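In: return a 3D structure for these sequence lines:
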Amino acid sequence: MSRGGSGGKQRVKTARGRTASSTRWLERQLNDPYVKKAQAEGYRSRAAYKLIELDERFNLIKGTRRVIDLGIAPGGWSQVVRRQNPGAAIVGIDLLPVDPIDGVTILQMDFMDDAAPALLTESLGGKADLVLSDMAANTVGHQQTDHLRTMGLVEAGADFAGEILNPGGAYVAKVLAGGADHGLVALLKRMFTTVKHAKPPASRKDSSEWYVIAQGFKGPVARPEDERD
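Out: As a prediction, the model looks like this:
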């Protein structure tokens, strides 16, 4: 399937039925140091190192007792929480099937299902200290549409965080280039003491993903449209 290239890089031979884009993706995977590190250290995906790097910068995991993982598949973020804080209760949710993780409750369903928030809360057994969201909408190739769909998930996650977080808790969510829009940032700043954007080194340079990190939960707030009712 592959052969050595210059500089020790793996080069993928062309194969019948494989598109040029899939060949490039496979070649990138073979040469990605984070992929190799994840395989060596037993993480399910290179995405684990995004959370590890965010945690190193923002101290998210230490001391948490209950954690929600939105968009858990394939499970790398929950693995990180389990390793760094074995005593924490973790509940994850995803449309995709996820292989069991010791100590983690996994719900296979759409987070946008009306029943999801109550099931997550019930499964966790109490208020959360940290809500993680690596969710992203399936892209359609239209930048504005993709952005709006992903930001809808971020906003839904923020609403849920406002319901389930303990005072002082944190919400971390994947956003696209440019970060969260002004309305969402304004809402988060009313809910949390600090709101920052970060792109961890494990995020590929050509990727449009960033993360919004909201810490110091102050409590749920009414949206402007709610206040007009």
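
In: every contact and neighbour count from this point should use C-alpha atoms.
Out: Will do.

In: next helix or strand past the lengthiest strand in the chain?
Out: Longest strand of the chain, by residue count under DSSP state E: strand 165-175. Counting by DSSP states H and E, the next helix or strand C-terminal to strand 165-175 is helix 182-191.

In: let's compare: structure for the following, please.
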Amino acid sequence: MSSGRRKPPRGSSRGHGTGTGPGAARDLRVKVRTARRRKISSTRWLERQLNDPYVAEARRQGYRSRAAFKLIEIDDRYELLKPGGRVVDLGAAPGGWAQVAVARTGALDGKGRVVALDINPFEPVEGAICIEADFLVEDAPDRIVDALKGEADLVMSDMAAPATGHRKTDHLKIMALCEAALDFAREVLAPGGAFLAKVFQGGTEHELLAEMKRDFTTVRHVKPKASRPESAELYVLATGFRGRDRSGD
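Out: As a prediction, this is how the structure comes out:
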């Protein structure tokens, strides 16, 4: 599952992720007319994409999605991706986060290791081990562990179930995915490791936050600037994993 050899995306080193694109002067706003067979919601999405500076900058720098800048911003602030680190990327498609992780861990040169998984097909990311599977299927975690070949330094999840439009239902679905990712992280993280996962505004469940605070030294919510302001998307970041052997608890 290897794609042709390419140069790593520009701007992938720490501190230079957002470069000049999203903050630079923008072209005049593009207006999209509603086509006969296109829904109004689809027209709005297309117009938003065409006018989004992060979309344009992702294309310029060779990232597969604007989501790459979310991870770049979070990593620039909290330094989660270290040279030689082992990283698990859940909900990886189309591969923007994996691209950033490969560049910053040195996985392309064999220094780090990045295992990326998604239920949807996606083009393999050079330098990453890519798995197409449903994370909630019984053997999926074992496949990740086999590919990781050691404890992880970071487990990150950008998983999200298809939106229903019902806020409470969507919140419950994404929280279930976050809980599944956290359970997995507890099994594979090295002491001192970190966990990063997408949730929705409206509150991470109190029980889940309490569990994180028992397992990690620091737990915080993060909303990177690259997340659209109108989006309910939010990330929970837990750092300083205490390890699995805590007999004193």
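
In: what's the TM between chain one and chain two?
Out: Once superposed, the chains reach a TM-score of 0.91 (TM-score structural alignment, normalised by the length of structure 1), with 217 aligned residues with a CA RMSD of 1.5 Å.

In: hang on, the earlier thing: so how far is the longest strand of structure 1 off the chain centroid?
Out: 12 Å (CA atoms, centre = their mean, to the nearest Å).

In: what does that strand correspond to over in structure 2?
Out: Aligning strand 165-175 of structure 1 against structure 2 (TM-score structural alignment) gives residues 189-199.

In: with stretch 67-79 of structure 1 instead?
Out: Using TM-score structural alignment, stretch 67-79 of structure 1 pairs with 87-99 in structure 2.

In: what distance do you get for the spatially most central residue of structure 1 to residue 76 of structure 1?
Out: Most central in structure 1 under CA atoms, centre = their mean is residue 134, positioned 1.7 Å from the mean C-alpha point. Separation of residue 134 of structure 1 from residue 76 of structure 1 (CA to CA, to the nearest Å): 10 Å.

In: quick one, helices of structure 1?
Out: 20-31, 33-41, 48-58, 76-84, 116-124, 143-164, 182-191, 224-228 (DSSP state H).

In: switch the ones you listed over to a markdown table; also include mean neighbour count.
Out: Shown next, in a markdown table, are those (neighbours: other CA atoms under 10 Å):
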| stretch | mean neighbour count |
| --- | --- |
| helix 20-31 | 14 |
| helix 33-41 | 14 |
| helix 48-58 | 18 |
| helix 76-84 | 21 |
| helix 116-124 | 17 |
| helix 143-164 | 18 |
| helix 182-191 | 17 |
| helix 224-228 | 8 |
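
In: of those, which is nearest residue 13 of structure 1?
Out: helix 20-31 (8.1 Å; CA to CA).

In: not counting the longest strand of structure 1 itself, show me its contacts.
Out: 60, 127-136, 150-151, 154, 157-158, 161, 192, 209-219 (CA atoms under 8 Å, 6 or more residues apart in numbering).

In: give the equivalent position in structure 1 for residue 75 of structure 2.
Out: Match for residue 75 of structure 2 (TM-score structural alignment): residue 55.

In: show me the contacts for that match.
Out: Applying CA under 8 Å, 6+ apart, the residues near residue 55 of structure 1 are residue 61.

In: and residue 20 of structure 1, what pairs with it in structure 2?
Out: So, by TM-score structural alignment, residue 20 of structure 1 is matched to residue 40.

In: for that match, give its distance to residue 167 of structure 2.
Out: For residue 40 of structure 2 relative to residue 167 of structure 2 (CA to CA), the value is 20 Å.

In: cool, and residue 70 of structure 2?
Out: Counting by CA to CA - residue 70 of structure 2 and residue 167 of structure 2 are separated by 23 Å.

In: what of residue 138 of structure 2?
Out: Counting by CA to CA - residue 138 of structure 2 and residue 167 of structure 2 are separated by 28 Å.

In: which other residues reach stretch 132-148 of structure 2?
Out: Contacts of stretch 132-148 of structure 2 (CA under 8 Å, 6+ apart): 86, 88, 90, 113-115, 117-122, 129, 131, 180, 184, 188.

In: could you do stretch 188-206 of structure 1 as well?
Out: 34, 46-47, 49-50, 53-54, 158, 162, 170, 179, 185, 209-221.

In: residues in structure 2 aligned with it?
Out: With TM-score structural alignment as the criterion, stretch 188-206 of structure 1 aligns to 212-230.
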